[in-house]
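Trainee: Next come a sequence and a model predicted from it.
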Amino acid sequence: MTDEVGGLVRGGFYQMFQAGAIVWSPPTGAHISTGGIRVVWGAGGYETGQLGYPTTDEIGPLANGGVHQLFENGEIIWSPTYGAYSCTGGIGRTWAALGYEAGPLGYPVGNEHAVAGGAIVQDFQGGLPGLRQPGPWPRFTSRPAAGIGPDGNFLLTPSLGGP
C-alpha cells in the first residue's frame, strides 16, 4: 500500500492497495488494475508500453469465466484455462469482428510474436481455418481476411503476400 504517486506519463497517478492499484490519467480517468491482467500490463511497461493506460476496469464475466480490460491501444484478456494475454492492432480488430472469445478463435493462448519472414502472429484457442501454420496451436496472422469462402475457410487478401 502506498500514498498516491504522481509523475507518470501524461500527468498520470497511481496508488497501490493490498490487491492491486488504482491508476488515473487525465484522458482515461481512474481504473482498477489487479491480478493476471496487471502482471501482463506491467510486463509490457505499464502506461509507457504499447497498451498505454487502462480505459475500463475489468469487464466480465466472459465465456467460461474469463474477464478482460480495455486499454488505450488494445486489451488484455484473462481466462482461467489460458491465463492473461494482450491483443492489439489488426489482430485485435479481427478477433473483435469475429466475436471475441465467443467466436471461432476462442481465447488467445499467447501474445503476439514475430515469426520467420517478419509476420506477426498470435496463437488462439481455436485458430483460424485457412491461416494455419505448423506448431502446437493454430496461428492467426495479422494479414486481413477478405471474407469467408464456400468451404468455410477465410479468403486471404492476395496483395499482402503469404502468411
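Mentor: Sure, I can see it.

Trainee: C-alpha from now on. contacts and neighbour counts both.
Mentor: Will do.

Trainee: From residue 73, how far out is residue 144?
Mentor: Going from residue 144 to residue 73 by Cα to Cα, to the nearest Å gives 19 Å.

Trainee: In addition, the following structure is provided for comparison:
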Amino acid sequence: MTERMTRIARRSHPNAARPDEVHATRVDRALSWSDFRAAVRYDPANRLLVAVPAISAKRAEHPWLGEATGLHTRIGTADAYHREFTHGSVYWSERTGAHEVHGAIAERWKAEGGEASFLGFPTTDEQPSRGVASVRGDHAAETRRGRFAHFEGGSIYWTPLHGAAIVHGMVRDIWALLGWENSALGVPVGDVVVDVESGVHRGVFERGSIEWSPARGPIVSVIAPAASDALDVEVEYDGVGRLQTGFAPQATQA
C-alpha cells in the first residue's frame, strides 16, 4: 500500500528568506519501518509510542467517553500516561495496560490520590456488578444495582444506596474467594477499616462482615436468613462453605 508522506527538509531554497528555512515537499512512496523511525525519531525507551495507540484503542472500544479534552500526558517521571475525555479518562502503564475510569468510581479514586495512592492504576474498566440475589421489590432492586472497578491495590464498588466503597487487603482477598458481590455477603457498604495498633482489617457488607488480623486470621460473619429478610432479598448461602476446607475461616452466624 502507498501512502502520501510529507517530508520536512532543511535546505537552501531559491525563494527562502533564510538559508535555514524549513519547507515541506510531498512525495508518493510506500512507507517503511525506517520511514516511521525517522518520522517520529523512534526511541525504544520512549513508552509514549506504546501508550498512545493503547489509549486510542481503549477510546475506540468505549466511544461514549466522548472527545478528547487534552493531550496525552505523562504522569510524573513514570513510564505511564493518561488522556482526559469528555466523560472519563484513560490511564496506561507498562504494568496494567490501558483502562478507563469515570463517574463516581473515578471521583473516589482521585479523591484518594489516584494512581499515586495505595490503589495504584486501574487494572480493569468499570463494569456492572454481578449479584445474583433474587429481588422481590423495587427498593431492593435499586440497592442491588451497582458498578465496580479493580485497581492494583484494591477495588472500588459503587451502589446507589451505599455510594463508593474501597475494599482492599486480606478482606478483599477473602471476599474474592467467597465470590465477591455474588457471595452471601453481598456488596460492601463502606470502606475497609484498618486498626493500626491491632492490625485488624474489617469490612462491612450488606449481609455480614469480614475481619482479618495476623493473630486471629479471618472471621466471616453472615447475617441469618431471618434477619436478611428485612432487605427483601433471597440469598444463596453457598460462599462460606466453599471456603472452610482450604482456607478455614471462622464462620459465624450473626
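Mentor: Sure thing, it's come through. Keep in mind that what you see is a predicted model, and the values were worked out from it rather than measured.

Trainee: care to give me the TM-score?
Mentor: The TM-score (TM-score structural alignment, normalised by the length of structure 1) is 0.75; 141 aligned residues with a Cα RMSD of 2.4 Å.

Trainee: counterpart of residue 51 of structure 1 in structure 2?
Mentor: For residue 51 of structure 1, the aligned residue in structure 2 is residue 119 (criterion: TM-score structural alignment).

Trainee: Show the contacting residues for that match.
Mentor: Contacts for residue 119 of structure 2 (Cα atoms under 8 Å, 6 or more residues apart in numbering) come out as 109, 151, 152, 153, 154, 155.

Trainee: Which residue, other than its chain neighbours, is closest to the corresponding residue of structure 1 for the fifth one?
Mentor: Residue correspondence to structure 1 (TM-score structural alignment): residue 154 of structure 2 is matched to residue 74. Leaving aside its chain neighbours, residue 74 of structure 1 sits nearest to residue 88 (4.4 Å; criterion: Cα to Cα, 6 or more residues apart in numbering).

Trainee: Make sure that neighbour is actually in contact with residue 77.
Mentor: No: the pair residue 88 of structure 1 / residue 77 is not scored as a contact, 10.9 Å apart, by Cα atoms under 8 Å.

Trainee: Which one's more surrounded, the two?
Mentor: A direct count of neighbours by other Cα atoms under 10 Å for residue 88 of structure 1 and residue 77 places residue 77 higher, at 27 against 19.

Trainee: What's the separation between the more buried one and residue 16 of structure 1?
Mentor: Going from residue 77 of structure 1 to residue 16 of structure 1 by Cα to Cα gives 22 Å.

Trainee: now residue 47 of structure 1
Mentor: Relative to residue 16 of structure 1, residue 47 of structure 1 is positioned 15 Å away (Cα to Cα).

Trainee: Also residue 115 of structure 1?
Mentor: Distance, residue 115 of structure 1 to residue 16 of structure 1, by Cα to Cα: 37 Å.

Trainee: what about the two, which has more around it?
Mentor: Looking at residue 115 of structure 1 and residue 16 with other Cα under 10 Å, you find the greater number of neighbours at residue 16, namely 16 against 11.

Trainee: which residue numbers in structure 2 go with the helix or strand that that one is a member of?
Mentor: Element membership for residue 16 of structure 1, per DSSP states H and E: strand 13-17. The aligned range for strand 13-17 of structure 1 in structure 2 is 81-85, by TM-score structural alignment.

Trainee: which residue sits closest to residue 108 of structure 2, ignoring its sequence neighbours?
Mentor: Leaving aside its sequence neighbours, residue 108 of structure 2 sits nearest to residue 164 (Cα to Cα, 6+ apart; 6.8 Å).

Trainee: give the contact list for that neighbour.
Mentor: Shown here is residue 164 of structure 2, whose contacts under the criterion Cα under 8 Å, 6+ apart are 104, 105, 108, 156, 157, 158, 190.

Trainee: which of the residues you listed line up with contacts in structure 1?
Mentor: Contacts conserved in structure 1 for these, counting by both residues aligned by TM-score structural alignment, their matches' Cα atoms under 8 Å: 104, 105, 108, 156, 157, 158.

Trainee: Return the member of the residues you listed nearest to residue 51 of structure 2.
Mentor: Nearest to residue 51 of structure 2 out of these is residue 105 (Cα to Cα; 22.9 Å).

Trainee: what residue of structure 1 matches up with the closest one?
Mentor: Matched by TM-score structural alignment, residue 105 of structure 2 corresponds to residue 37 in structure 1.

Trainee: residues in contact with residue 168 of structure 2?
Mentor: Shown here is residue 168 of structure 2, whose contacts under the criterion Cα under 8 Å, 6+ apart are 153, 154, 155, 192.

Trainee: same thing but 10 Å
Mentor: When contacts are counted by Cα atoms under 10 Å, 6 or more residues apart in numbering, residue 168 of structure 2 is found next to 118-119, 150-156, 174-175, 191-193, 201, 203.

Trainee: from these, which ones fall inside strands?
Mentor: 150, 151, 154, 155, 156, 193, 201, 203 (DSSP state E).

Trainee: now the last one, nearest residue through space, not along the chain?
Mentor: To tie it back to what came earlier, the one meant is residue 203 of structure 2. Leaving aside its sequence neighbours, residue 203 of structure 2 sits nearest to residue 192 (Cα to Cα, 6+ apart; 4.4 Å).
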